[in-house]
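**Q** All I have is the shape, not the residue letters:
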């Protein structure tokens, strides 16, 4: 059975490749919007991404795998719009706990059977100065990341504690992906 990753994220590609899964990429084109809760947001967007890609592969026998990640710290934090938005997000996260939610969807083509799971990881950031935040933003790293940081990059030094899946914070909770793929008959 063919696996199609519905994502443009290099981090998700790397994580799926680490599992030894043979897959292709098909990037969905959807309008992203926030729902009322972070769980509802990632669940809805993961399913929307999978359905958008599945529509282009009708008649094939494949499993579409998609994901969406947001950070929650009293408000839903997606990718920053600009440097000022990144600064605002990092100032909000510094010195406190926040949650990272990832919705993962596996959708079987051609029958449309699907399952969506949501994973939550708690992360605590160290206190940061404005200068530290500005230096990090200057690297460009936070600009395409939910919550304006990459735990697998330079922002890893900001993390004091993590409770849950570290791969979830990167954008693809590997244990959840393994369970979903196996449930859809993919041999790992």
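**A** Arrived safely, thanks for sending. No experiment lies behind these values; they were computed from the predicted model shown. Residues are numbered from 1 along each chain as shown.
**Q** Going by C-alpha atoms from here, please, whenever you check contacts or count neighbours.
**A** Noted.
**Q** what are the ranges of the helices in the chain?
**A** For the chain, helices defined by DSSP state H occupy the ranges 10-18, 38-54, 83-93, 130-138, 166-170, 174-183.
**Q** looking at the ones you listed, which is buried most?
**A** Neighbour counts (mean count of other CA atoms under 10 Å) averaged over each of these peak at helix 38-54, with a mean of 23.
**Q** next one: that one to chain centre, how far?
**A** Relative to its parent chain, helix 38-54 has a centroid offset of 11 Å by CA atoms, centre = their mean, to the nearest Å.
**Q** Next one for the comparison:
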């Protein structure tokens, strides 16, 4: 069973590879700003559904593949925060986030191209941010890392030192929840081990 990842995120690709899955990567090209105004969890789910649908209908998708689309949004006091617009926006984000907690919502949408059936859900993980200094914020933003990720932080990169704890699935914060994806695969009638690449299955 082949899995198609409708995302250019290297973090999501790494999560799948670490779980024994070698997906085909096809970037959706969906405009993530088109659904502004929705609650954070609903925004994450709808963007995931749009990404999945945009890729599932393409001719270069392997026959019978499962297509997964994901999108992450940080809920900070009810405000939906995706990727920062620029460095100044990332600095403002961190000044608002430090010493506080937010909820990282990741929408997951899985489509079986053989049947057309779709399963979708949102994974939510609480993230506790350290009370970082202005100097630390400036240095972190200068690396460029927070400019490319939802919420302007990572839990698996340079930003990890600024996260004091999480409540929920770690991989959901990275951008793709493996337990949730497994549930969606089962909902569509497939077995998780069928997605493992050959070298893993042969071990």
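**A** Now that the structure is in, tell me what you want to look at. Note that this is a predicted model, so its numbers are computed, not measured.
**Q** Report the TM-score for the pair.
**A** Laid over one another, the chains give 0.94 as their TM-score (TM-score structural alignment, normalised by the length of structure 1), with 188 aligned residues with a CA RMSD of 1.5 Å.
**Q** before we move on, the earlier item: nearest to residue 154 of structure 1 among the helices of structure 1 would be which one?
**A** helix 130-138 (7.6 Å; CA to CA).
**Q** Where in structure 2 does that closest one align, residue-wise?
**A** On structure 2, the counterpart of helix 130-138 of structure 1 by TM-score structural alignment is residues 134-142.
**Q** still on that earlier bit, for my notes, please list the helices of structure 1 in a markdown table and give distance to residue 99 of structure 1 for each entry.
**A** Output for the helices of structure 1, formatted as a markdown table (distance: least, CA to CA, whole Å):
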| stretch | distance to residue 99 of structure 1 |
| --- | --- |
| helix 10-18 | 19 |
| helix 38-54 | 9 |
| helix 83-93 | 10 |
| helix 130-138 | 19 |
| helix 166-170 | 9 |
| helix 174-183 | 17 |
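**Q** Cross-check the contact I'm expecting between residue 171 of structure 1 and residue 11.
**A** Yes: under the criterion of CA atoms under 8 Å, residue 171 of structure 1 lies in contact with residue 11, with a separation of 7.1 Å.
**Q** Report how many residues lie close to residue 2 of structure 2.
**A** Residue 2 of structure 2: 19 surrounding residues under other CA atoms under 10 Å.
**Q** and residue 154 of structure 2, what does it touch?
**A** 145-146, 160, 173-174 (CA atoms under 8 Å, 6 or more residues apart in numbering).
**Q** Let me know the closest of these to residue 72 of structure 2.
**A** Distances from residue 72 of structure 2 to the contacts of residue 154 of structure 2, taken by CA to CA, are shortest for residue 173, at 8.0 Å.
**Q** which one is that closest one nearest to, not counting chain neighbours?
**A** Leaving aside its sequence neighbours, residue 173 of structure 2 sits nearest to residue 104 (CA to CA, 6 or more residues apart in numbering; 6.2 Å).
**Q** To which residue of structure 1 is that neighbour aligned?
**A** With TM-score structural alignment as the criterion, residue 104 of structure 2 pairs with residue 100.
**Q** so what's the most centrally placed residue in structure 2 closest to, chain neighbours aside?
**A** Closest to where the C-alpha atoms of structure 2 average out (CA atoms, centre = their mean) is residue 175, at 2.5 Å. Nearest in space to residue 175 of structure 2, with sequence neighbours left out and distances taken as CA to CA, 6+ apart, is residue 12 at 5.7 Å.
**Q** pretty sure the one you found is touching residue 177, no?
**A** No: applying CA under 8 Å as the test, residue 12 of structure 2 and residue 177 come out as separate, 9.2 Å apart.
**Q** What's the end-to-end length of stretch 22-35 of structure 1?
**A** End-to-end distance for stretch 22-35 of structure 1, by CA to CA, to the nearest Å: 33 Å.
**Q** try stretch 150-157 of structure 2
**A** 13 Å.
**Q** again with stretch 126-144 of structure 1
**A** End-to-end for stretch 126-144 of structure 1, by CA to CA: 22 Å.
**Q** cool, stretch 87-105 of structure 2 as well?
**A** First residue to last in stretch 87-105 of structure 2 (CA to CA) measures 23 Å.
**Q** Residues touching it, excluding its own?
**A** Here stretch 87-105 of structure 2 has contacts from 40-41, 44, 72-77, 84, 122-132, 134, 137-138, 141-142, 144, 146-147, 151-152, 172-173, using CA under 8 Å, 6+ apart.
**Q** quick revisit: per the alignment, the residue nearest to the centre of structure 2 corresponds to what in structure 1?
**A** So, by TM-score structural alignment, residue 175 of structure 2 is matched to residue 171.
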